[in-house]
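Colleague: here is the input, now give the coordinates:
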Amino acid sequence: MDRIISMEVFVSIVELGSLTAASEVLGISRSMATRHIAALEKSLGVRLLYRSTRSLGITNVGRELLPFCQNILKQNDQLYSLAQEQQSQPKGRISLVTSISFGQLYLAQAIEQFMLKYPEIEVDLTLSNQSLDLIKHGIDMAIELSNDLPESLIGKKLADCPSVVCASPQYLAEHGAPLSPEDLLNHNCLIHKRIGHDWLFVPKIRSKSAQPVNVTVTSNYSVNDSCILLNAAINGKGIACLPLPFIANDIQAGTLTVFLKDFEVNLIGIWALYPSRPYQPKQHRLLLDFLQEDLSIKHRAYA
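Modeller: Take a look at the predicted model:
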């Protein structure tokens, strides 16, 4: 006897409360269902159901083993579902949320490239600076820049996200480029309120002589939005410290210049956060793999 089918018969009898009902649902005869139960009991060496001419019920041992059988059947279904997915064209819907700045400056462009690669996958993107209850709002995952993750969610790290110190060619032509972190004290720096005035520079090459340097910069302009900060830097208002994925296009276009490249600044993680679940749809895994690779390429290009 097939043990999986025998477990399915056992679970169906308990859930439907009837041997006859279970037989009809499974499309087998009542005698065959009885044989499956007998075979499973013999295999496990315990009595799962008590049976008489008038009644049928689950034993105490059967009640203890029932959740294990249900879990095995669930995993079996997921196994075949996943195998079938691997043979099919990726499609489906993904809903995700991220911060306004990260969405506008990086994620929206990355998703457009992802959808070109997988045209049958639909994406529902929400931009919000408020923490949303993913289950309540029907959102599959959140993409966040953070070093402090909520305990209620499962986190998958997509990349380390270093910020880089940058300025416009116009500003550097007028004021010169800092050659060391301490030189920033002689410049006007543009402040993101989340980061503040303390910029931590960690040497990429670690040694006893190369120690982290914390610089308290001065500024005439502080904002709580990276898009505004980016525009101010492009317009020559000062030196900014911005996450690398946010400004990759501006570096390539020559509207911003990165300096102090031997340091990582205010390192933070990029995380995909989602509710706990034993099985993640294929389209979700494809998106996360795509973002990991895209972020890695951008990091290597400007490291």
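Colleague: please count neighbours and contacts with C-alpha atoms only from this point.
Modeller: Fine.
Colleague: and the helices in the stretch 201-303 of the chain?
Modeller: If DSSP state H, counting those that start in this stretch is used as the criterion, the helices of the stretch 201-303 of the chain fall at 226-234, 244-253, 282-302.
Colleague: single out the most deeply packed of those helices.
Modeller: Comparing the helices of the stretch 201-303 of the chain on average neighbours per residue, with mean count of other CA atoms under 10 Å, the densest one is helix 226-234 at a mean of 20.
Colleague: how far off centre is that helix?
Modeller: Mean-position distance between helix 226-234 and its chain equals 27 Å (CA atoms, centre = their mean, to the nearest Å).
Colleague: next: stretch 20-31.
Modeller: 43 Å.
Colleague: give me the contacts around that stretch.
Modeller: For stretch 20-31, the external contacting residues (CA atoms under 8 Å, 6 or more residues apart in numbering) are 9, 12-13, 16, 19, 33.
Colleague: end-to-end on stretch 223-238?
Modeller: The distance separating the two terminal residues of stretch 223-238, taken as CA to CA, to the nearest Å, comes to 13 Å.
Colleague: my bad, should have said stretch 239-258
Modeller: Its first and final residues considered, stretch 239-258 spans 10 Å by CA to CA.
Colleague: can you check stretch 230-248 too?
Modeller: Distance between the boundary residues of stretch 230-248 (CA to CA) amounts to 12 Å.
Colleague: what's that stretch in contact with?
Modeller: Taking CA under 8 Å, 6+ apart as the rule, stretch 230-248 contacts 102, 105-106, 161-171, 187-192, 226, 229, 255-256, 265, 295, 298-299, 302.
Colleague: change it to 6 Å
Modeller: With contact meaning CA atoms under 6 Å, 6 or more residues apart in numbering, stretch 230-248 is reached by 105-106, 162-168, 170-171, 188-190.
Colleague: I'd like the helices of the stretch 201-303 of the chain as CSV, with distance to Arg206 appended.
Modeller: As requested, these are arranged in CSV below (distance: least, CA to CA, whole Å):
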stretch, distance to Arg206
helix 226-234, 29
helix 244-253, 21
helix 282-302, 18
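Colleague: to compare against the first, here's another:
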Amino acid sequence: MDRLTCIKLFVAAVESGSLASAAKNLDISRSMATRLITALESSLQTRLLHRTTRNLGITNSGQALLPYCRTILEQEQMLYQEALMQQSEMNGKISVMTSISFGQLYLAGAIERFMEEYPNTEIDLRLTDREIDLVKEKVDIVIELNNQLPESLIGKKLGICSSVICATPEYLARYGSPQSVTELQDHNCLVHTKIGNNWNMVDKEKKKNFNIDVSSNFSVNDSSILLNAVLAGRGVACLPLPFVKNFLKDGLLDIILPKYDVNPVGIWGLYASRHFQPRIQRHLLSFLESDLYKS
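Modeller: Model prediction:
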């Protein structure tokens, strides 16, 4: 007896309400279908279906066992789907969503680098600062900066986004460069409203952290605007390192107190389910993990 075929037949008969219809879908005869159901019932030592010449009904035992039979069939589909994914080429379409500032200042560039390496990939990048319902919006992956993984989603931690304190060389030449954390309080510290005026300072050498209150005459809830304010020489700011690395490299900004990380936060790749996740999506997450490390 092919037990898997018997289970397929049982589930199909329940869903269609007809053993004849289930037999036709599986391309077997009605008599063969009857023998297979009888063999399955004998194997399980329980009656699954009430059968007459005109009617078909499920027994209480059949109703109790039906979810397990469906799970077995789902597992079979997952087995073959995974095997196909392992053999598939690195191509396909991926929809990715993230915040506006993270998308503009880092993720868009990282995706361009990914597509240079895998030119057959199509990526739909969407930027928003509202709360994202991944399933409702039919998005494959959400890249989120958060120190806590949302309970309803599965996530791969791609890295830590540490921020640095920075200002323009011109600002520092005019007002002086702070040599200690307490000297930050003598400067105008432009702030992101999500962080506020209380900065968490992490000593990279001593592995110790503490908080310091800074004063500011400007706060904004967008990192791009905050970056522009710093580049205009309006003060000192705490900004994520991936956002400012090119400005540091070009000499447009200088890091203040480089021995400290500020307000470190996890970078997560979030998705709804591990089941049937295409290989190209898994590879994109691995690419971003590596790219962020290089950053």
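Colleague: next, the TM-score between them, please.
Modeller: Once the chains are laid over each other, their TM-score by TM-score structural alignment, normalised by the length of structure 2 reads 0.90; 295 aligned residues with a CA RMSD of 2.2 Å.
Colleague: reformat the contacts of stretch 230-248 of structure 1 as CSV; add neighbour count and distance to Tyr279 of structure 1.
Modeller: What follows is the contacts of stretch 230-248 of structure 1, written out as CSV (neighbours: other CA atoms under 10 Å; distance: CA to CA, whole Å):
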residue, neighbour count, distance to Tyr279 of structure 1
Leu105, 19, 31
Tyr106, 18, 28
Pro162, 21, 31
Ser163, 22, 34
Val164, 26, 37
Val165, 26, 40
Cys166, 28, 42
Ala167, 28, 45
Ser168, 23, 46
Gln170, 18, 51
Tyr171, 20, 51
Asn188, 17, 50
Cys189, 24, 46
Leu190, 26, 44
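Colleague: in JSON lines, list those along with distance to Leu134 of structure 1 and secondary structure.
Modeller: Written out in JSON lines, the entries for the contacts of stretch 230-248 of structure 1 read as follows (distance: CA to CA, whole Å; DSSP: H, G, I helix; E, B strand; the rest coil):
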{"residue": "Leu105", "distance to Leu134 of structure 1": "23", "secondary structure": "helix"}
{"residue": "Tyr106", "distance to Leu134 of structure 1": "21", "secondary structure": "helix"}
{"residue": "Pro162", "distance to Leu134 of structure 1": "27", "secondary structure": "strand"}
{"residue": "Ser163", "distance to Leu134 of structure 1": "28", "secondary structure": "strand"}
{"residue": "Val164", "distance to Leu134 of structure 1": "31", "secondary structure": "strand"}
{"residue": "Val165", "distance to Leu134 of structure 1": "34", "secondary structure": "strand"}
{"residue": "Cys166", "distance to Leu134 of structure 1": "35", "secondary structure": "strand"}
{"residue": "Ala167", "distance to Leu134 of structure 1": "37", "secondary structure": "strand"}
{"residue": "Ser168", "distance to Leu134 of structure 1": "39", "secondary structure": "coil"}
{"residue": "Gln170", "distance to Leu134 of structure 1": "44", "secondary structure": "helix"}
{"residue": "Tyr171", "distance to Leu134 of structure 1": "43", "secondary structure": "helix"}
{"residue": "Asn188", "distance to Leu134 of structure 1": "40", "secondary structure": "coil"}
{"residue": "Cys189", "distance to Leu134 of structure 1": "36", "secondary structure": "strand"}
{"residue": "Leu190", "distance to Leu134 of structure 1": "33", "secondary structure": "strand"}
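Colleague: out of the helices of the stretch 201-303 of structure 1, which is closest to Ile143 of structure 1?
Modeller: helix 282-302 (9.8 Å; CA to CA).
Colleague: where do the strands sit along the stretch 51-200 of structure 1?
Modeller: When secondary structure is read from DSSP state E, counting those that start in this stretch, the stretch 51-200 of structure 1 shows strands at 56-58, 92-98, 121-127, 141-146, 154-167, 189-192, 198-203.
Colleague: mean neighbour count, these: which tops it?
Modeller: strand 189-192 (a mean of 24).
Colleague: mean deviation, that one versus structure 2?
Modeller: Once the two structures are superposed, the average separation between strand 189-192 of structure 1 and the matching residues of structure 2 is 1.6 Å (mean CA distance after the TM-score superposition for structure 1).
Colleague: packing partners of that strand?
Modeller: Using 3 or more CA pairs under 6 Å, 6 or more residues apart in numbering; DSSP states H and E as the contact test, the elements touching strand 189-192 of structure 1 are strand 221-223, strand 239-243.
Colleague: please identify the most buried of these.
Modeller: Using mean count of other CA under 10 Å, the stretch among those with the largest mean neighbour count is strand 239-243, at a mean of 25.
Colleague: that one aligns to what range in structure 2?
Modeller: Strand 239-243 of structure 1 lines up with residues 236-240 of structure 2 when matched by TM-score structural alignment.
Colleague: with structure 1 superposed, average distance for that stretch?
Modeller: Overlaying structure 1 shows stretch 236-240 of structure 2 at a mean distance of 1.0 Å from the equivalent residues (mean CA distance after the TM-score superposition for structure 1).
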